[in-house]
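Generate coordinates for the sequence data below:
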Amino acid sequence: MANNLRDVYIIGVGQTPCGKFPSQAAHVLGREASWAAIKDSGIHARDIEIGFCGHVYQGMGVGQRTLKDIGLVGQPVINVEGACGSGTLAFWEAWRTIAYGQHDIALAWGVENLSKIMSGGPLPLEEDDIEVALGMSMPGLYAMRAKRYLDEYGISAETLAKVVVKSRKHAAQNPIAQFRKETTVEQVLADPLICDPLTRSMCCPVGDASAAAVLVDGETLKRIKRDESRLPIKVLGCIAQSGGYASATGLTCDPSENVTRTSQMAYEQAGLGPKDMDCVEIHDAFAIAELIVTEALGFAKKGEGARLIEEGKSNYDGDIAINASGGLLSRGHPVGATGLLQTVEIVNQLRGEATGYQVADAKIGLIETMGGAQPAMDGITCVVSILGK
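You can find the predicted model right below:
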């Protein structure tokens, strides 16, 4: 990795509420979030030199259609797809083009309108995937991970329910969250069983949203006309990796190795470690994911992620605030937008402007997003970003 990368800052962010909006086209959601980010940055829209749009199911040219609606045409716009990691992959592309000196100002956004293409149930997967052809779904895959984890480490389904209880509590204070009603362990366990041991509340919802960020290099930050009352947030580390081959004896598509590998590279790039993080947004598409990813990121030893939940250490006011937004389980998981929603949350936390629970004195935050599954691989993509004041 090059050592002479330019400093990159986020100077504006924007987002839409998460929910089901079948009458709103994806580019309309994208326009709302992108324009909010541009306004937040205080720059002129035409200062943006390049755009990267993350999405999964929104068809051809959704990025170009988004920017056309706010008068931005002619500049390069790249549509980025990396399954559930599409949003943060778009952010990584924007960071990279600035860090390597190709452009000075970039817009990254993610958008998805899932409710226009499906009313509920698991995401449609690639039918030529042998496991999908044999009936594998994402709930099934995460249920397999959960069953093994519970058995291997002696954890009960009540711990998974407590992940949801914490998630709903955090989301209850977040005005953009899809689910804002608190729940109990008993209610979560009494929910319809989707795939043993996962009940409905332990699975993320179908939904729609968009989120965006404006990025600039350090020198441009000094000279550009912008709203200087808005605190710029520095990108301390940003790493994207694809999945590797899974162990021949391990569980199919265990994401731990990919998350660990990617996060270690991001920590090294930032010159920081897990203990330096104040707030974290992780990819908790299913309740078991919080335990697995927490461990993979280095916040707990293998098999001890449950202790953070049981002891309240991952609450917004705990030792390490994990998913103070409500995460994918409760804020929502509009797949292409998810990574940028996580990014906006961390930026707002570091600015002291969280839309929900504010993590006290937050100075450093981490975003982890992973996407997809394929046979004998530990996922399709993983992106880890570290941001700081």
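
C-alpha only now, for contacts and for neighbours.
OK.

list the contacts for I239?
I239 sits next to W92, T262, S263, M265, A266, V383, V384, S385 when contact means Cα atoms under 8 Å, 6 or more residues apart in numbering.

possible to save the residues you listed as CSV with secondary structure, neighbour count and distance to E228?
Output for the contacts of I239, formatted as CSV (DSSP: H, G, I helix; E, B strand; the rest coil; neighbours: other Cα atoms under 10 Å; distance: Cα to Cα, whole Å):
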residue, secondary structure, neighbour count, distance to E228
W92, helix, 21, 25
T262, helix, 25, 33
S263, helix, 30, 32
M265, helix, 19, 32
A266, helix, 23, 28
V383, strand, 28, 29
V384, strand, 30, 28
S385, strand, 26, 24
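
does the residue nearest the centre of the chain sit in a helix, a strand or a coil?
In the chain, the centroid-proximal residue (Cα atoms, centre = their mean) is G339; its distance is 3.1 Å. When classified by DSSP: H, G, I helix; E, B strand; the rest coil, G339 comes out as helix.

for K275, same thing?
Applying three-state DSSP: K275 is helix.

any idea how far it is from F91?
24 Å (Cα to Cα, to the nearest Å).

who's more crowded, the two?
The neighbour count for K275 versus F91, taken as other Cα atoms under 10 Å, is higher for F91 (31 against 10).

Spatially nearest residue to that one, not counting backbone neighbours?
A108 (5.2 Å; Cα to Cα, 6 or more residues apart in numbering).

dump the residue contacts of the one you found.
G51, F52, C53, G54, G87, A90, F91, A94, A212, A213, V214, L215.

Secondary structure of it: a strand, I assume?
Yes. Counting by three-state DSSP, A108 is located in a strand.

what about A90, how many neighbours?
30.

hmm, I was thinking of A133
Residues near A133, counting by other Cα under 10 Å: 12.

Next, the contact list for it, please.
A133 sits in contact with E127, where contact means Cα under 8 Å, 6+ apart.

Over to the one 10 residues further on?
Applying Cα under 8 Å, 6+ apart, one finds that A143 lies in contact with C195, D196, P197, L198.

Please provide the structure for the following sequence as well, for comparison with the first:
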Amino acid sequence: MRDAYLVGAGQSAYGAFPEESYRSLFQTAFEEATESVPNGLEASEIDEAVIGTLGVGGRQLGLSGPAVTEYVGLDGVPCTRVENACAASGFAVRQAVQAVKSGMADVVLAGGFEIMTDMSSDATKYWLGVSGETEWERLSGTTFSGVYAQMASVHMEKYGTTREQLSRVAVKNHANGAKNPHAQLGFECSLEDAQSAPVVADPLNLYHCCPTSDGAACALIVSEDVVDEYTDDPIRVAGVGAGSDTVGLFERDSYTGVPASQRAGETAYEMADLEPGDLDFAEVHDCFAIAELLAYEDLGFCEEGEAGPFIESGATELGGELPVNTSGGLKSKGHPIGATGAGQVVEAYKQLSGKAGDRQVDDPVRGLTHNVGGSGGAAVVHIFEREEHSSSKSSSARGARERESEVSA
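Below is the predicted model:
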């Protein structure tokens, strides 16, 4: 099976953009992604596209993938739309990797988009709620903040996790997001601010919850046969893992972990032949502060029940032993549902390419992205590894592809 490589990635800003459409935001992300490829990449070289979106607000529910790919000039390119709630474009990246590894394609675009700020708050809550368990959670009045509040309450009772430790997630991620020009909430907050905010669903307050966002993100995945055409500094997709679980939280045996994340992480580590201690940074799904703490434990960054002390130790801050959510995470960078997973890959690409600016990790080699759908009904993990350039790979493949294209035309 062939290796797959990440050669470019880009995103729009995240926020509220009433003057933009989902197509224009996707175009911004697509152009940034293609322009980020060191040796250049043209739309005509893309073999396939996989697009993640929930379809918030009901816009273009059918054929939403082709609706954005044709807009950026990918006429005739096979396109698949993926929906896995908040993990939609994380799974789009996974499908792009599968297409490349299987030999069905050499260059695949994986991306996602969402418009979430052009509706009333009630309508937004409805569209967020469709990813929850419908009969026994959503229709009985349970919100996602309520579901994650239950997780937080149980974790606090079982392990002694504190509100201050939850608030430290927000302080860290806002500090990182303040260094990210794409972040929706690009400002710092104090620990006092994060602890004294209005309660949303006890014990979670406003600073423990991510915003709703408009945005788009794209990643470009290529095969080992053509990677040399696009970069001299390849970033290999070293590991991929995914898992699913019950959609409803009430159906699970434990509220203090996300089994889908655990399975996804284990599979990705095994494929990459790595351990959590080998990572230099991670982007994890922090839709709520407790979600980041659960991710620390689910992905093996610390022992079960130790996430609170782990965040308190400073280990996950910039300059710590394992910086987490250097982009600002969902909490500060924003959470346009269909774009979030691909947006995490954008940050991984920037970190491993040394292009993360003021939030750059010192000489990273390996990074992980972790994207969760709903309250844990689905999860996907990718591990990316910077590797030395190999001159043994074919340097003439691009010319061969161009000649083949000319013949077929």
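
TM-score of the superposition?
The pair, once superposed, lands on a TM-score of 0.92 when counted by TM-score structural alignment, normalised by the length of structure 1; 375 aligned residues with a Cα RMSD of 1.8 Å.

between the contacts of A143 of structure 1, which is nearest K39 of structure 1?
Among the contacts of A143 of structure 1, L198 lies closest to K39 of structure 1 (Cα to Cα), at 41.3 Å.

Can you find the partner of that closest one in structure 2?
Residue pairing (TM-score structural alignment): L198 of structure 1 is matched to L204 of structure 2.

Quick one: residues contacting that match.
Counted by Cα under 8 Å, 6+ apart, L204 of structure 2 has contacts S145, A149, A152.

If we use 6 Å, what do you get?
A149 (Cα atoms under 6 Å, 6 or more residues apart in numbering).

Against A242 of structure 2, how distant is it?
When L204 of structure 2 is compared with A242 of structure 2 (using Cα to Cα), they lie 28 Å apart.

What of M151 of structure 2?
Distance from M151 of structure 2 to A242 of structure 2, by Cα to Cα: 21 Å.

Tell me the counterpart of A88 of structure 2 in structure 1.
Match for A88 of structure 2 (TM-score structural alignment): S86.

what about the helices in structure 1?
Using DSSP state H, the helices found in structure 1 span residues 26-41, 62-68, 86-99, 130-133, 138-153, 157-171, 185-190, 218-223, 256-270, 287-296, 305-310, 327-330, 335-351.

Make TSV out of the ones you listed and add distance to S119 of structure 1.
Shown next, in TSV, are those (distance: least, Cα to Cα, whole Å):
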stretch	distance to S119 of structure 1
helix 26-41	16
helix 62-68	21
helix 86-99	21
helix 130-133	20
helix 138-153	16
helix 157-171	22
helix 185-190	22
helix 218-223	44
helix 256-270	30
helix 287-296	21
helix 305-310	32
helix 327-330	17
helix 335-351	15
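
Among these, which comes closest to R6 of structure 1?
helix 86-99 (4.5 Å).

Residues contacting that closest one, please?
With Cα under 6 Å, 6+ apart as the criterion, helix 86-99 of structure 1 contacts 5-6, 52-55, 80, 103-104, 106, 108, 110, 336-337, 339-340.

Then stretch 324-338 of structure 2?
14, 52-54, 86, 88-89, 112-114, 173-174, 176-177, 183-185, 210-215, 281-283, 286-287, 316.

Excluding chain neighbours, what is closest to A45 of structure 1?
I38 (6.3 Å).

And the one you found, how close does it get to V206 of structure 1?
28 Å.

Quick one: closest of the helices of structure 1 to K389 of structure 1.
Of all the helices of structure 1, helix 335-351 comes closest under Cα to Cα, at 6.4 Å.

counterpart of V72 of structure 2 in structure 1?
Per TM-score structural alignment, V72 of structure 2 is aligned with I70.

ok, how many other residues are close to the residue nearest to its match when sequence neighbours are not counted?
Once flanking residues are discounted, I70 of structure 1 sits nearest to R31: 6.8 Å by Cα to Cα, 6+ apart. Residues within reach of R31 of structure 1, counting by other Cα under 10 Å, total 25.

The one 10 residues further on now?
Neighbouring residues of S41 of structure 1 were enumerated by other Cα under 10 Å; the total is 26.

Spatially nearest residue to it, not counting backbone neighbours?
Closest to S41 of structure 1 by Cα to Cα, 6+ apart is G12, at 3.9 Å.

who are the neighbours in contact with that neighbour?
G12 of structure 1 neighbours (Cα under 6 Å, 6+ apart): A37, D40, S41, A213, V214.

Most neighbours of all the residues you listed, which one?
Result: A213 is most packed of the contacts of G12 of structure 1 (other Cα under 10 Å), 30 neighbours.

Skipping adjacent residues, who's closest to I282 of structure 1 in space?
Per Cα to Cα, 6+ apart, closest to I282 of structure 1 is E368, 4.8 Å.

contacting residues around the one you found?
Contacts of E368 of structure 1 by Cα under 6 Å, 6+ apart are I282, V383, V384.

Map the first one onto structure 2.
Across the two structures, I282 of structure 1 finds its equivalent in V284 of structure 2, going by TM-score structural alignment.
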